[in-house]
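Visitor: could you look at this predicted model? Sequence included:
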Amino acid sequence: MPSPDDDDAVVQPAFDELARLSFAEHSLESVLLKVTELATRILPGQPLASVTILDDGRPSTVAASDDVATELDRFQYRAGTGPCLEAASTGRRTGIADTRDDPTWPEFAAEAASRGFDSVLSFPLPPQELVSGSMNLYARHVAVDDPRTAGLVTRLAAYAVGPVSNMYLYKSAVERAEHLQAALESRAVIDQAKGILMERYKLTADKAFQILARLSMERNVKLRDVATQVVHTGELDPA
């Protein structure tokens, strides 16, 4: 059996690669693909990997190394139960040692077995992270009760979920900033349109807004689009 020093020699270069990943050069998906590549390199069984994130209690797979991993995640989401949901919601490592004989999640275990996966391992994101989720491994021919294999998986998952979690938070922050910018731009054009109507028709701000809102409903178009038309043409009626 390989010694701990042998394992260190295998996994440390993988950890070093993860540490060198930067937000500027990688997307969330590319980070996970790197994690999966490293998992395949240091673990027996060529596992597939995915990351489940809970957003307001709703699970989603934010990245996966293969469509099959995503499909197995979604099987659990539809059922409302499974290793990935258990790990993500409780913060405890969980899995299926043998998909051909699992009393806890028999339907999911049978589905995983039918796709050629013998074992399933799910690791929660560390409790200090700002998101709830799990890293999931779907493995072929891996004895999860083997201490060495379990130890390697645990070390890789514990090290990998940090970059993955950080990338998710970074991506979410960028999306929120983009949504905020769009909202500010919408508010600006609506205020401009209100100003035009107030000046032209001697209306109050509330009355001008009511007219824009009524036209939006009557035409079944967004309020911003009505306001944009008023700003560009100076008219309430489209050309």
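Guide: Perfect, thanks for sending it. Numbering: from 1, shown residues only.
Visitor: for the rest of this, base every contact and every neighbour count on C-alpha atoms.
Guide: Will do.
Visitor: does the residue nearest the centre of the chain belong to a helix or a strand, and which?
Guide: Taking CA atoms, centre = their mean, the centroid of the chain lies closest to Val62, which sits 2.6 Å from it. Assigned by DSSP states H and E, Val62 falls within strand 58-64.
Visitor: same deal with Arg200?
Guide: Arg200 is part of helix 147-201, with elements assigned from DSSP H and E.
Visitor: ok so, going back, contact partners for the residue nearest to the centre of the chain?
Guide: Leu28, Glu29, Ser50, Val51, Thr52, Ile53, Tyr168 (CA atoms under 8 Å, 6 or more residues apart in numbering).
Visitor: measure the residue of the chain most remote from its centre to Gly195 for me?
Guide: Residue farthest from the centre of the chain, counting by CA atoms, centre = their mean, is Lys202 at 50.0 Å. Distance of Lys202 to Gly195, given as CA to CA, to the nearest Å: 10 Å.
Visitor: tell me the secondary structure of the nearest residue to Gln46 once chain neighbours are set aside, please.
Guide: Among residues not flanking Gln46 along the chain, Thr40 sits closest, at 4.7 Å (CA to CA, 6 or more residues apart in numbering). For Thr40, the assignment made with DSSP: H, G, I helix; E, B strand; the rest coil gives helix.
Visitor: and here's the other structure:
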Amino acid sequence: MVAEDWADDFERLVDLIGATEDVKTFLEGMTGFGAGMMTRVTNTRIECAVTLRRRKRTATIGGSSERAIVLDRIEQTLGQGPCVDALDSGVPVLLGDVHSDPRWPKYSDALLHAGIDSALGVPMTLGDDSQAVLNFFAPEAGLYTEGVVADAVLFADMSSKALRLALRIAASDQRGDDLKAAMESRTVIDLACGMIMAQNRCSQAEAFDVLRRASSDRNQKLYAIAMDMVARVSGQQRAEAHFED
């Protein structure tokens, strides 16, 4: 492919990060770009799915078509195929012809029944705790020439950079949500302690101990005990602690 095509694909991937709200949606868009890129290269309709492995758990997250997602999930269930081997080895793995390649007979049979004659697994470089593989499916054998595989690897490298950014953004957002929730919980507990201090003329440590004992006696979380108390005293059904993002 020409440099202008690659630049356009990469720009679309970067734009996709800002336009989607979660990693799964990004992966679905990314596989659509990958399928389109390989279709242009081969002049044949190619389908694509992505498998993501995080913390030793592997799952098919998205695909350019429902068939691609199903075929990728079948491969993960069987534990055999080019995508599985690419994920383990870290190098591209080609199933050039389901009729003649003897390495993965059960998976080749599943591909054959789905109208797929060849498949290519291309690993993505994400980081220490994450791995991913792009799985490309073709309705003909012999399409994945050396040049086509090189183009697929280049697209996977570009996609890896974009996916790493998407994962970091998602992790940052989650940390932000966790921090906000912790701040809200702490505020409600502090409010409840203040009420106990006012009612019993005790110290903050003694007020907190009252809450802790109530939490233990009722087998409820400390936050829930504090929330009920603040809501009861304030006359609201539910106490709220507001923080601006």
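Guide: In hand now; what should we look at? As the structure is a prediction and not an experimental result, all values here were calculated from the model.
Visitor: one step back: just the angle between the strand holding Val62 of structure 1 and helix 147-201, please?
Guide: Interaxial angle of strand 58-64 of structure 1 relative to helix 147-201 (axes from the mean of the first three to the mean of the last three CA atoms, to 10 degrees): 110 degrees.
Visitor: check the fit of strand 58-64 of structure 1 onto structure 2 and give the mean distance.
Guide: On superposition with structure 2, the mean distance recorded for strand 58-64 of structure 1 (mean CA distance after the TM-score superposition for structure 1) is 1.9 Å.
Visitor: beyond that strand, next helix or strand please.
Guide: Next along the chain after strand 58-64 of structure 1, taking DSSP H and E as the criterion, comes helix 67-79.
Visitor: which parts of that following helix are buried?
Guide: Buried positions in helix 67-79 of structure 1, judged by neighbour count with 16 or more other CA atoms under 10 Å: Val68, Ala69, Thr70, Leu72, Asp73, Arg74, Phe75, Gln76, Tyr77.
Visitor: same check, this time on stretch 211-226 of structure 1
Guide: For stretch 211-226 of structure 1, by 16+ other CA under 10 Å, it's Leu212, Ala213, Leu215, Ser216, Leu223, Arg224, Val226.
Visitor: can I get those in a markdown table including secondary structure and distance to Thr36 of structure 1?
Guide: Putting the buried residues of stretch 211-226 of structure 1 into a markdown table (DSSP: H, G, I helix; E, B strand; the rest coil; distance: CA to CA, whole Å) gives the following:
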| residue | secondary structure | distance to Thr36 of structure 1 |
| --- | --- | --- |
| Leu212 | helix | 52 |
| Ala213 | helix | 50 |
| Leu215 | helix | 52 |
| Ser216 | helix | 49 |
| Leu223 | helix | 45 |
| Arg224 | helix | 44 |
| Val226 | helix | 48 |
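Visitor: redo these as CSV? Include distance to Leu85 of structure 1.
Guide: CSV is the format used below for the buried residues of stretch 211-226 of structure 1 (distance: CA to CA, whole Å):
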residue, distance to Leu85 of structure 1
Leu212, 46
Ala213, 43
Leu215, 46
Ser216, 42
Leu223, 40
Arg224, 40
Val226, 44
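Visitor: of all these, which comes closest to Asp16 of structure 1?
Guide: Using CA to CA, Arg224 comes nearest to Asp16 of structure 1 of those, at 48.8 Å.
Visitor: now do the closest one against Ala69 of structure 1, distance only.
Guide: 40 Å.
Visitor: same question for Ser89 of structure 1.
Guide: Counting by CA to CA - Ser89 of structure 1 and Ala69 of structure 1 are separated by 19 Å.
Visitor: again, but for Phe23 of structure 1
Guide: Phe23 of structure 1 is 24 Å from Ala69 of structure 1, by CA to CA.
Visitor: cool, Pro127 of structure 1 as well?
Guide: Counting by CA to CA, the gap from Pro127 of structure 1 to Ala69 of structure 1 is 24 Å.
Visitor: equivalent analysis for Ser114 of structure 1, please.
Guide: For Ser114 of structure 1, the distance to Ala69 of structure 1 - CA to CA - is 13 Å.
Visitor: OK, contacts around the aligned partner of Val230 of structure 2 in structure 1?
Guide: In structure 1, the residue paired with Val230 of structure 2 is Val231, using TM-score structural alignment. With contact set as CA under 8 Å, 6+ apart, Val231 of structure 1 has these partners: Val189, Gln192, Ala193, Ile196.
Visitor: and Val231 of structure 1, helix, strand or coil?
Guide: Once three-state DSSP is applied, Val231 of structure 1 turns out helix.
Visitor: Leu203 of structure 1 now?
Guide: Under three-state DSSP, Leu203 of structure 1 comes out as coil.
Visitor: next one: Gln128 of structure 1
Guide: coil.
Visitor: and for it, the neighbour number?
Guide: By other CA atoms under 10 Å, 8 other residues sit near Gln128 of structure 1.
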